[in-house]
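# A predicted structure for the sequence below; I have some questions about it.
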Amino acid sequence: MTGYARAQGADDLRRWVWEARSVNGRNLEVRCRVPQGFERLENPARTAAGAKLRRGNISLSLTVASERSSKPLRINRALLGELSVLVAEMRQAGATAPSADGLLRVRGVIEEEEQGEESEEALVRLDKALSDTLDAALKALASARAAEGKALATVISGHVDEIEGLCTRAAERAQAQIGTVRARFQTQLAELLDRAPALSEERFAQEVALLVGKADVREELDRLSAHVAQARTLLAEARPDNPVGRKFDFLCQEFNREANTLCSKSADIELTRIGIDLKGAIERMREQVQNVE
């Protein structure tokens, strides 16, 4: 969900630039920064971003610059008149009076002329132009995120294949786990029989069945296989108008839950190693899923 876009516009009085940045985020969070006097655009900008994006931390910034190199100048005639009176008095007193250009250098004699406020109609046109430029920036940002998503689909698909391969290995190893449990129980039983009465064959079979049942991971493997199929379905259905990031994020939690149960029920070192590798593959996929809208 990372991306950057920029769009600019201008009218007779000013030019402006909208910049839109996006980084990963579980939910949608939009921050907007505008110049003083344009605060009215913040809420509409957030609404526009929410209409095009579903997840990520979005930063919008607006820069506005005047097209005029400087403001028109005017002479403060009232102040100049007061200074002229003082100059006349100085001359009457025989003092050296300042020249005309000296008077013009006095602070406040020459001022920048303030522009009048724009009409309501002009402000409406300006806001419409600024909104159109923002829309262009958001569309470009969405396109950049979509391009990243297309590349991520290949990466995530590779993680799904890795998880499926580990599940296949775990299923094969789970069959050998039954024999491991039986052999371990027999060894422990032999140690107990040295200090306890003989155990009947029927009781022995019951104990073995109980241990095997606790170590049976077929249910977890079946759910993992179902999750793999669901992950592939989500990848196939992912489109700009059909975001799947939240669903995929939840699916990764389910993947991790089954992998944890698999490790806790494992009675075989090799199966435990496979379970740990499986958790690592799921975590790598989850990190990439955080980039998916």
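Done, it's in.

# use CA for all of it now, contacts and neighbours both
OK.

# so how many other residues sit close to T47?
Using other Cα atoms under 10 Å, T47 is surrounded by 11 other residues.

# now N256
N256 has 19 neighbouring residues, counting by other Cα under 10 Å.

# who are the neighbours in contact with it?
Going by Cα atoms under 8 Å, 6 or more residues apart in numbering, N256 touches K279, I282, E283.

# Check for me that the second one belongs to a strand.
No - the assignment for I282 by DSSP: H, G, I helix; E, B strand; the rest coil gives helix, which leaves it out of any strand.

# and the comparison structure, right after this:
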Amino acid sequence: MINSMTGFGRTELQTPDGQLQLEVRSVNHRYLDIQFKLPEGFRAIEQELRAIVATRLKRGKIDVSLSFKRLADKPLAGHVNVERTRQIIEQLETIAALVTNPAPIDPATVIRMPGVIEEEEIIPDTLYPAAREALTSAIAQLADNRAREGEKIHAMLESRCAEVITLATSVSERLPEVLTGIRQRLEKKIEALKVQIDNDRLEQELAIIAQKLDVSEELDRLEAHVQEVRNTLTTEEPVGRRLDFLMQELNREANTLGSKSADTETTQAAVDLKVIIEQMREQVQNVE
């Protein structure tokens, strides 16, 4: 069963230190491209989190976003920015020199000024298992989402494969009629010229024309490619690239069919085939 490359998963976990919220999104991509947006304290386990993603997903652009909301009774660690404090005091002293009988500089006032105290988020190691659990849960949601979308793509591709076979069969059934029409048109042209022509030579020319316009090989290859698409859809491994290659092969046969067409109905069938194959190709671009 095929999987889509588009999906979303979200998990929230409450821990003794606060709430973890993790979101993972995926869109189509040629390869597996994983991007993380993590609080600085979780960078130590980024490689472990990356391995969790790579175990479940094989292709797509994956964006993982993790946020941590600390409980109110869990204060942040902080330290004094000495350089910023020195600058503020110097500015206060400059102002004080311009004022008569200035009040002394109050340290309590200085410490409340922006930039004096820098708060630092300390992530305890005890949150790491929760982060792994949150990611595993979100990835499972995303994988289920991708699988459901893959089922829809599978059904659409099966439907289009049936349409390709129907068109190929109709063209194949009309081949004798097309060749008969070519013979009749050629005979009418010869009759209009009012000349005698050797029947053996006529048959030879008709055979050459029939050989040039023969599309039976293209139709056989179309059916073979469609069967390969159907076989590929039933495999468990990621098959997006293989399906993309098969779409190219189907399109090549449709182009050849159109170039060899000897009547309007065959030309229209070739156009319809190309439309169907393009619809399939657009869906295949989103297959893992």
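Thanks, I have the structure now. From a predicted model like this one, the values you see are computed outputs, not experimental measurements.

# rewinding a little: mind putting the contacts of N256 of the first structure into a markdown table with neighbour count and distance to R203 of the first structure?
Listed next are the contacts of N256 of the first structure as a markdown table, based on neighbours: other Cα atoms under 10 Å; distance: Cα to Cα, whole Å:
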| residue | neighbour count | distance to R203 of the first structure |
| --- | --- | --- |
| K279 | 21 | 37 |
| I282 | 21 | 41 |
| E283 | 17 | 43 |
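
# out of these, which one sits closest to L234 of the first structure?
The closest of the contacts of N256 of the first structure to L234 of the first structure turns out to be I282 (Cα to Cα; 15.7 Å).

# before we move on, back to that, which of the contacts of N256 of the first structure lies closest to S200 of the first structure?
The closest of those to S200 of the first structure turns out to be K279 (Cα to Cα; 41.0 Å).

# that older thread, now distance to F255 of the first structure too, for the contacts of N256 of the first structure, in TSV please.
Output for those, formatted as TSV (distance: Cα to Cα, whole Å):
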residue	distance to F255 of the first structure
K279	8
I282	7
E283	9
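
# and of the residues you listed, the nearest to C252 of the first structure?
Of all the contacts of N256 of the first structure, the one sitting nearest C252 of the first structure is I282; the distance, using Cα to Cα, is 6.8 Å.

# Tell me the residue in the second structure aligned with the closest one.
Correspondence of I282 of the first structure to the second structure, assessed by TM-score structural alignment: I277.

# got the contact list for that match?
Neighbouring residues of I277 of the second structure by Cα under 8 Å, 6+ apart: R160, M247, L250, N251.

# Please, which helix or strand holds the second one?
To tie it back to what came earlier, the one meant is M247 of the second structure. Applying DSSP states H and E as the criterion places M247 of the second structure in helix 240-260.

# distance from that helix to the first structure after superposition?
Following the fit onto the first structure, the mean deviation recorded for helix 240-260 of the second structure is 1.4 Å by mean Cα distance after the TM-score superposition for the first structure.

# So which bits of that helix are buried?
Residues of helix 240-260 of the second structure classed as buried by neighbour count (16 or more other Cα atoms under 10 Å): 240, 243-244, 246-247, 249-251, 253-255, 257-258, 260.

# Likewise for stretch 70-84 of the second structure?
For stretch 70-84 of the second structure, burial by neighbour count (16+ other Cα under 10 Å) applies to R70.

# end to end, how far does it reach?
End-to-end distance for stretch 70-84 of the second structure: 27 Å, by Cα to Cα, to the nearest Å.

# do the same with stretch 112-129 of the first structure
OK, stretch 112-129 of the first structure end separation, Cα to Cα: 28 Å.

# same thing with stretch 189-207 of the first structure?
Counting by Cα to Cα, you get 10 Å between the two ends of stretch 189-207 of the first structure.

# Distance check, E89 of the first structure against R77 of the first structure.
In this view, E89 of the first structure and R77 of the first structure are 18 Å apart by Cα to Cα.

# One more: L123 of the first structure?
Taking Cα to Cα as the measure, L123 of the first structure falls 33 Å from R77 of the first structure.

# what about the helices in the first structure?
Using DSSP state H, the helices of the first structure run over residues 42-52, 77-92, 100-104, 120-193, 201-215, 218-237, 245-265, 269-289.

# Remind me what the fourth one packs against, helices and strands.
When you say that, I think you mean helix 120-193 of the first structure. Packed against helix 120-193 of the first structure by the contact rule (3 or more Cα pairs under 8 Å, 6 or more residues apart in numbering; DSSP states H and E) you find strand 3-10, strand 14-23, helix 42-52, helix 201-215, helix 218-237, helix 269-289.

# what about the second one, how far off from the second structure?
Between strand 14-23 of the first structure and its aligned partner residues in the second structure, the average distance after superposition works out to 1.6 Å, using mean Cα distance after the TM-score superposition for the first structure.

# how many neighbours does Q204 of the second structure have?
For Q204 of the second structure, the neighbour count with other Cα under 10 Å is 12.

# one step back: residues in the first structure aligned with the helix holding M247 of the second structure?
Going by TM-score structural alignment, helix 240-260 of the second structure lines up with residues 245-265 of the first structure.

# how far out from the middle of the chain is the matching stretch?
Offset of stretch 245-265 of the first structure from its chain centre (Cα atoms, centre = their mean, to the nearest Å): 22 Å.

# Could you do stretch 22-37 of the second structure as well?
Centroid separation for stretch 22-37 of the second structure versus its chain: 10 Å, with Cα atoms, centre = their mean.

# From start to finish, how long is that stretch in a straight line?
Terminal residues of stretch 22-37 of the second structure lie 10 Å apart, using Cα to Cα.

# mind listing what's buried in that stretch?
For stretch 22-37 of the second structure, the neighbour count (16+ other Cα under 10 Å) marks L22, E23, V24, R25, S26, V27, N28, H29, L32, D33, I34 as buried.
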